[in-house]
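>>> With the input below, show me the fold.
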Amino acid sequence: MDIEVVQAVVLGISCLIAALGVYALATKRMPHLPFLRFGRRDPQYYGWAVLSIAAFGVTGTLGQDVMEPGSVLDVAMLVLAIAFLIAGLGLAVLSAKRAP
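Predicted coordinates:
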């Protein structure tokens, strides 16, 4: 597969993930999905966690596409993407612990 196709798929999945986060934040309820049936989660933490994961996908993809490899901005986008990933995973753990 060509790299542009992979980037388009990653951006599309990131948009779907962001929509889940916006839904959780706007309605203050968890989305009714089959893979979210186990355990209770706080919708606010879950929404921010999912938005952080979506931002990881967007910054990781656009950092590779827009910047030239090895430049300072490319490394900055990579560090930002990793920070979004760590924040999203941390908020996901908090969402499970802070369930009402």
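>>> hey, let's count contacts and neighbours off CA atoms from now on
OK.
>>> now stretch 48-63: how far from the chain's centre is it?
Relative to the chain's own centre, stretch 48-63 is displaced by 4 Å; criterion: CA atoms, centre = their mean, to the nearest Å.
>>> Now the second one, please; I'll put the structures next to each other:
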Amino acid sequence: MDAMAQADSTGMFIRPHTGVALSALIKLMNSRVIAAGDRTVVVSTAHGLKFSQSKVDYQSKKIPDMACRFANLPVQVKAEFGSVMDVLKKYLENKALKH
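From the prediction side, this is the model:
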């Protein structure tokens, strides 16, 4: 689930099963079975929308016994443009302060 969340943070929206394959790839790279210059392919055969509840549970840190290290906690916002913009502005200001 962590590998899935990492991939999702790049703009992909993968299924949890592909996260398993990515996790295996990361382990093989860390153990140097796959070298940094090697080309590899991880095939994803489904879209993450089929697994939306597991993604919501991960991002909300509601999966028992899982740290959800890359969770991006959901924020509830009124369905109004100004409210959404206020939350985004606050988020971006906080992010700018950290860098």
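>>> Give me the TM-score for these two chains.
Once superposed, the chains reach a TM-score of 0.29 (TM-score structural alignment, normalised by the length of the second structure), with 46 aligned residues with a CA RMSD of 3.8 Å.
>>> tell me the secondary structure for L16 of the first structure?
helix (DSSP: H, G, I helix; E, B strand; the rest coil).
>>> what residues are up against it?
Counting by CA atoms under 8 Å, 6 or more residues apart in numbering, L16 of the first structure makes contact with nothing.
>>> And the helix or strand harbouring L94 of the first structure, how far out from the chain middle?
Using DSSP states H and E, L94 of the first structure sits within helix 72-97. Offset of helix 72-97 of the first structure from its chain centre (CA atoms, centre = their mean): 8 Å.
>>> buried sites along that helix?
By neighbour count on 16 or more other CA atoms under 10 Å, the buried set for helix 72-97 of the first structure is 74-75, 77-78, 80-89, 91-92, 94-96.
>>> got it, and stretch 3-20 of the first structure?
Within stretch 3-20 of the first structure, judged by 16+ other CA under 10 Å, the buried ones are Q7, V10, L11, S14, C15, I17, A18, A19, L20.
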